[in-house]
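Trainee: Sequence first, predicted coordinates after that:
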Amino acid sequence: MLWYHIVFLSIIQGLTEFIPVSSSAHLILPSQLLGWPDQGLAFDVAVHVGTLIAVIGYFRRDIIRLLSAWLLSIRSSTTTNDSKLAWWVIISTIPAVIMGYFLNDFIESHLRSIEVIAYTTIGFGILLWLSDIYASKAKTEYEMTLSNVVFIGAAQALALIPGTSRSGVTITAARYLGFSRNASARFSFLLSIPLIVAAGTYKLMELISSGINIHWGVIFAGVVLSAISAYVCIYVFLKWLNQIGFAPFLFYRLLLGGILLGISYLNV
């Protein structure tokens, strides 16, 4: 990759990992539309590490509190709101891990086309907007039940399809169930941590077994740039979410999806 490919893709990964517009779609599109070389497995691992650093850094106090409560619940069977939330994050991760393990190769081979990305970008954008304006909006993440987190976890599994957006579909599910915008976003961000770890570990194992030559300068740049852009994105998103809502993301997804459909049909 050229230097501007590295900079652009790293920043795009960081900016789109946590807002409801699909990071996987934005990483696929430059090679599809601009003829850029595929960024490759090593770079995918790097930007995953970068976004993981960002979300752990931003939620470090929450993570320490939840992890401490979770460990205490294991040792002494003491249940608190924090230990319960930690268990909910773990349980919600399971469906996506299972689906990713069994369907990853199929998705990579059949669902990475511009047309698929266009339809999922539009469809799931509309669902997010509808769930935001019509659902009740009062509950916090500490009011989640087992059935709630299973539902959100099942929704997260759909994000394996490019264009869906992991954060978008989990926020959509949480809003549909009546959780506030802030609670939905915070739970989605916490939910990203084990999934990014799982996805990054899987890609790292692939990388090790592939024997690919690693360009460490590219890796370092990918980690740093994606971490910075992701941290800024999380901060701004949570700060302004209640004021701006999800309508801007709907408009962006409709515009992007429409452009992609036009390109897809022109190429037929």
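Mentor: All right, it came through fine. The structure presented is a predicted model; accordingly, all values stated were derived computationally and were not measured. Residues are numbered from 1 along each chain as shown.
Trainee: use CA for all of it now, contacts and neighbours both
Mentor: Will do.
Trainee: Give me the neighbour count for Ala174.
Mentor: Residues lying near Ala174 (other Cα atoms under 10 Å) number 31.
Trainee: Distance check, it against Glu17.
Mentor: 18 Å (Cα to Cα, to the nearest Å).
Trainee: what residue of the protein is the furthest out?
Mentor: In the chain, the residue that sits farthest from the middle, by Cα atoms, centre = their mean, is Ser76; the gap is 33.4 Å.
Trainee: now the helices: where do they sit in the stretch 151-268 of the chain?
Mentor: Along the stretch 151-268 of the chain, counting by DSSP state H, counting those that start in this stretch, helices occupy 166-176, 181-210, 216-244, 247-266.
Trainee: Mean neighbour count, those helices: which tops it?
Mentor: Ranked by mean neighbour count, those are led by helix 166-176 with a mean of 29 (mean count of other Cα atoms under 10 Å).
Trainee: dropping in the other structure now:
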Amino acid sequence: MLAGDVATSPALMPQAPEPLRLGDAALLGALHGPTELLPISSSGHTTLISELAGLNYAKAPSQQRKPLEIALHAGTAAALLLFPPAEGCGGPRGLKGLAFRGAMLAPTAVAGLAGRNRVRDQLGTTATISAGLLAGSVAMVTADRSRGTRTATDASIVDGLAIGGLQALAIWPGVSRSAMAITAARWLGFSRGASARLSRSGLVATSLAAASLEGVQLAREGIPRQDLPALAVAAAGGFVSAVVARPMATRMEMGAPLWPWALWRTALATVTVLRIRATGDDGHR
């Protein structure tokens, strides 16, 4: 056999990755809406549930994972556009509201542009995501002991920067953007309901910004054509599940405590850690 024949032998050519399964995409879409609206980490659940359930997404290469993540964010963000604006639910209004949301978004955008991929590569294992879930749980429970009474209309640019600064920690998968936003607002003296409304006031912008940022990068790299059906299913699932989860988010805006969500995060992290100890697989890829 000639050297040239060896180089082009089908047996030696790189194998195309297995297409993402539609059932996996549907499950992740069903998870994404609630986990994005609630302070429990959508990125953490996407990775950990995939690992625990044995979905092929868990072992998929980054060129397949990124498009699915973007589809999930896009579907959820589209659903959020249907919800009543935060201003109509007691959030800051007019120019003050725009200034607050801009200040809240700025630190998150800077953190995402500066180190999102690097942080995700280093802290994206099941072990580190579990640590992020636990750290966020402690912060949430500690902050929720505050007896703050400030209303959402009191929020200023300084408050927005402070909330956005802590929210930027959510580039660590498992920490949760909404968990950090609510935690920061509680530490700043806002009531439970006001903190949840302030968190939602930046949710649409943050979700759209995240999807756009990764979408630009993805456009340069290309989308695997065999995964287009799964991406459509994931986006549709993210949209529907966000609409269905809306009542739970509304309950938080009415002043529900944070401890049930902290307990859920802790339970998921504990199950994951036990699995790591049993299998020795920390999900590092």
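Mentor: Now that the structure is in, tell me what you want to look at. Please read all numbers here as calculations on a predicted model, not as lab measurements.
Trainee: can you list the helices of the stretch 151-268 of the first structure in TSV and add distance to Ser31 of the first structure?
Mentor: Output for the helices of the stretch 151-268 of the first structure, formatted as TSV (distance: least, Cα to Cα, whole Å):
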stretch	distance to Ser31 of the first structure
helix 166-176	21
helix 181-210	19
helix 216-244	17
helix 247-266	14
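Trainee: tell me, how many neighbours does the equivalent of Ile122 of the first structure over in the second structure end up with?
Mentor: Matched by TM-score structural alignment, Ile122 of the first structure corresponds to Leu134 in the second structure. Residues near Leu134 of the second structure, counting by other Cα under 10 Å, number 22.
Trainee: before we move on, what about the one 4 residues further on?
Mentor: Residue neighbour count, defined by other Cα under 10 Å, stands at 15 for Val138 of the second structure.
Trainee: List the buried residues for the host helix or strand of it?
Mentor: Assigned by DSSP states H and E, Val138 of the second structure belongs to helix 126-143. By neighbour count on 16 or more other Cα atoms under 10 Å, the buried set for helix 126-143 of the second structure is 126-137, 139-141, 143.
Trainee: what's the closest of those to Asp24 of the second structure?
Mentor: Asp24 of the second structure lies nearest to Thr126 out of those, by Cα to Cα, at 18.3 Å.
Trainee: so which of the helices of the stretch 151-268 of the first structure comes closest to Ile56 of the first structure?
Mentor: Among these, helix 181-210 comes nearest to Ile56 of the first structure, with 7.4 Å by Cα to Cα.
Trainee: Now which residue in the second structure aligns to Ser73 of the first structure?
Mentor: Using TM-score structural alignment, Ser73 of the first structure sits opposite a gap in the second structure.
Trainee: Same check on Gly40 of the first structure?
Mentor: Checking TM-score structural alignment: Gly40 of the first structure goes with Arg65.
Trainee: and if you look at Leu254 of the first structure?
Mentor: Aligning on TM-score structural alignment places Leu254 of the first structure opposite Thr266 in the second structure.
Trainee: In contact with the residue lying closest to that match once chain neighbours are set aside: list those residues for me.
Mentor: Distances taken as Cα to Cα, 6 or more residues apart in numbering place Leu134 nearest to Thr266 of the second structure, at 5.7 Å, with adjacent residues excluded. Contact analysis of Leu134 of the second structure by Cα atoms under 8 Å, 6 or more residues apart in numbering lists Arg265, Thr266, Ala269.
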